[in-house]
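1. heads up, no residue letters with this:
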């Protein structure tokens, strides 16, 4: 799928996170999870096994998540997750094993509730620099790009000019020496 097709149907966005999540304490974004299943249908066997074996442990480990069980007659099983920002996600669990459902529940637990979109950039700032992003190679000589390594002169320590502080210290020693001799 080309990026133009993706943008036309699903759009793109910048990186975003729930406002100040982690400042003070972490707030889990998953608020409610609903397990919908049939008590008799064979396609819901994995969901029933998960509920019998793993649901209590999940609820114990995630006390901030409200868990609902909704038995429905003659309907395929599914998971419904509701998040703090109002987002909802449905996942069909028809004919899935207990282990697969466990993985889906973990996936839903770790999501933020925002829809999946193509990211325009990996980083975003409200006040971008007009100079561009800094890189460790920004003020390096370009001959390093085509050099063959190992190279003796590139392996040596970088010789730097005296700093202003070093110059002042040297002049102060000279000044002190002149005052002491008189």
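-> On my side now, so go ahead. If you're wondering where the values come from, they're calculated on a predicted model, not measured in any experiment.
2. from here on, contacts and neighbour counts on C-alpha atoms
-> OK.
3. Which strands or helices does the lengthiest strand in the chain pack on?
-> Across the chain, the longest stretch assigned as strand under DSSP state E is strand 30-37. Here strand 30-37 touches helix 45-53, strand 66-71, strand 78-83, helix 98-110, going by 3 or more CA pairs under 8 Å, 6 or more residues apart in numbering; DSSP states H and E.
4. So which of those is the most surrounded?
-> strand 78-83 (a mean of 20; mean count of other CA atoms under 10 Å).
5. Run the chain-centre distance for that one.
-> Put simply, strand 78-83 sits 21 Å off its chain's centre (CA atoms, centre = their mean, to the nearest Å).
6. quick one: the helix or strand following that strand to strand 78-83, angle?
-> As assigned by DSSP states H and E, the chain's next helix or strand after strand 78-83 is strand 88-92. For strand 88-92 against strand 78-83, the angle by axes from the mean of the first three to the mean of the last three CA atoms, to 10 degrees is 160 degrees.
7. Name the residues that touch strand 88-92?
-> 76-82, 104, 113 (CA atoms under 8 Å, 6 or more residues apart in numbering).
8. list the buried ones in it?
-> residue 88 (16 or more other CA atoms under 10 Å).
9. circling back to that earlier point, now distance to residue 4 too, for the contacts of strand 88-92, in JSON lines please.
-> Converted to JSON lines, those look like this (distance: CA to CA, whole Å):
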{"residue": "76", "distance to residue 4": "36"}
{"residue": "77", "distance to residue 4": "35"}
{"residue": "78", "distance to residue 4": "32"}
{"residue": "79", "distance to residue 4": "32"}
{"residue": "80", "distance to residue 4": "31"}
{"residue": "81", "distance to residue 4": "30"}
{"residue": "82", "distance to residue 4": "30"}
{"residue": "104", "distance to residue 4": "30"}
{"residue": "113", "distance to residue 4": "25"}
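10. next up, a second structure to put side by side with the first:
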């Protein structure tokens, strides 16, 4: 019985087929102990972070004390980082920002450089104002 070599490149990994892996692997919460802009972040960490971490067991959470504005930084599987400043925000606003970073993929947002075009014609054909009856046309 001959042995065949394993061919590489056959299997294409698709996230969501079979199992889903969040692109966000780690969230870092940075705040200052004394700063007035970190009041909401301190409240969020003491009251809501434990619940948020239990809801997301696949994400690592890190809390750091550092002088300056409070930040939430998302670290992603593709090696990218995204930071959002949460200065002077309430805990409920910080929850939405943390969920935004959790659900993000880490890719940069880029504008499409080329217009969208199609190979196929439209199902109704090409429209022109001259396809209407003369009595219904707009007259200038």
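-> Here it is on my side, so go on. The structure presented is a predicted model; accordingly, all values stated were derived computationally and were not measured.
11. TM-score, when you put one on top of the other?
-> Scored against TM-score structural alignment, normalised by the length of structure 2, the superposed chains reach a TM-score of 0.73; 121 aligned residues with a CA RMSD of 2.7 Å.
12. one step back: could you provide the helices and strands packed on strand 30-37 of structure 1 in a markdown table, with additional columns for distance to residue 28 of structure 1?
-> As requested, those are exported to a markdown table (distance: least, CA to CA, whole Å):
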| stretch | distance to residue 28 of structure 1 |
| --- | --- |
| helix 45-53 | 22 |
| strand 66-71 | 12 |
| strand 78-83 | 9 |
| helix 98-110 | 8 |
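13. Among the ones you listed, which comes closest to residue 132 of structure 1?
-> helix 98-110 (33.4 Å; CA to CA).
14. Against which helices or strands is that closest one packed?
-> Right, helix 98-110 of structure 1 is packed against strand 30-37, helix 45-53 by 3+ CA pairs under 8 Å, 6+ apart.
15. A strand includes residue 94 of structure 1, no?
-> No: secondary structure of residue 94 of structure 1 (DSSP: H, G, I helix; E, B strand; the rest coil): coil, not part of a strand.
16. What is the aligned counterpart of it in structure 2?
-> Under the alignment by TM-score structural alignment, residue 94 of structure 1 pairs with residue 87 in structure 2.
17. next one: residue 85 of structure 1
-> Counting by TM-score structural alignment, the partner of residue 85 of structure 1 is residue 78.
18. Quick check: the nearest residue to that match once chain neighbours are set aside vs residue 75 of structure 2, distance?
-> Sequence neighbours aside, residue 106 is the residue nearest to residue 78 of structure 2 in space, at 7.2 Å (criterion: CA to CA, 6 or more residues apart in numbering). Residue 106 of structure 2 is 8 Å from residue 75 of structure 2, where distance means CA to CA, to the nearest Å.
19. just to revisit the earlier point, from the contacts of strand 88-92 of structure 1, pick the one nearest residue 171 of structure 1.
-> residue 113 (63.6 Å).
20. can you pull the contacts of that closest one?
-> Contacts of residue 113 of structure 1 by CA under 8 Å, 6+ apart are 29-30, 82-89.
21. how about it, secondary structure?
-> Three-state assignment for residue 113 of structure 1 (three-state DSSP): coil.
22. any idea how far whichever residue in structure 2 pairs up with it lies from residue 40 of structure 2?
-> Taking TM-score structural alignment, residue 113 of structure 1 has residue 106 as its aligned residue in structure 2. Going from residue 106 of structure 2 to residue 40 of structure 2 by CA to CA gives 25 Å.
23. ok, now residue 17 of structure 2?
-> Relative to residue 40 of structure 2, and taking CA to CA, residue 17 of structure 2 is found at 39 Å.
24. Kindly report the same for residue 120 of structure 2.
-> 54 Å.
25. again with residue 123 of structure 2
-> Distance from residue 123 of structure 2 to residue 40 of structure 2, by CA to CA: 55 Å.
26. how many neighbours does residue 28 of structure 1 have?
-> Other residues near residue 28 of structure 1 come to 17 when the count uses other CA atoms under 10 Å.
27. nope, residue 12 of structure 1 is what I meant
-> 16.
28. So it is in contact with residue 121, correct?
-> No: if you go by CA atoms under 8 Å, residue 12 of structure 1 and residue 121 don't touch, sitting 9.7 Å apart.
29. Check which residues of stretch 22-32 of structure 1 are buried.
-> Those would be 28-32, for stretch 22-32 of structure 1 by 16+ other CA under 10 Å.
30. Spatially central residue for structure 2, please.
-> residue 104 (1.8 Å; CA atoms, centre = their mean).
31. I'd say residue 71 of structure 1 and residue 40 touch.
-> No: counting by CA under 8 Å, residue 71 of structure 1 stays clear of residue 40, with 9.9 Å between them.
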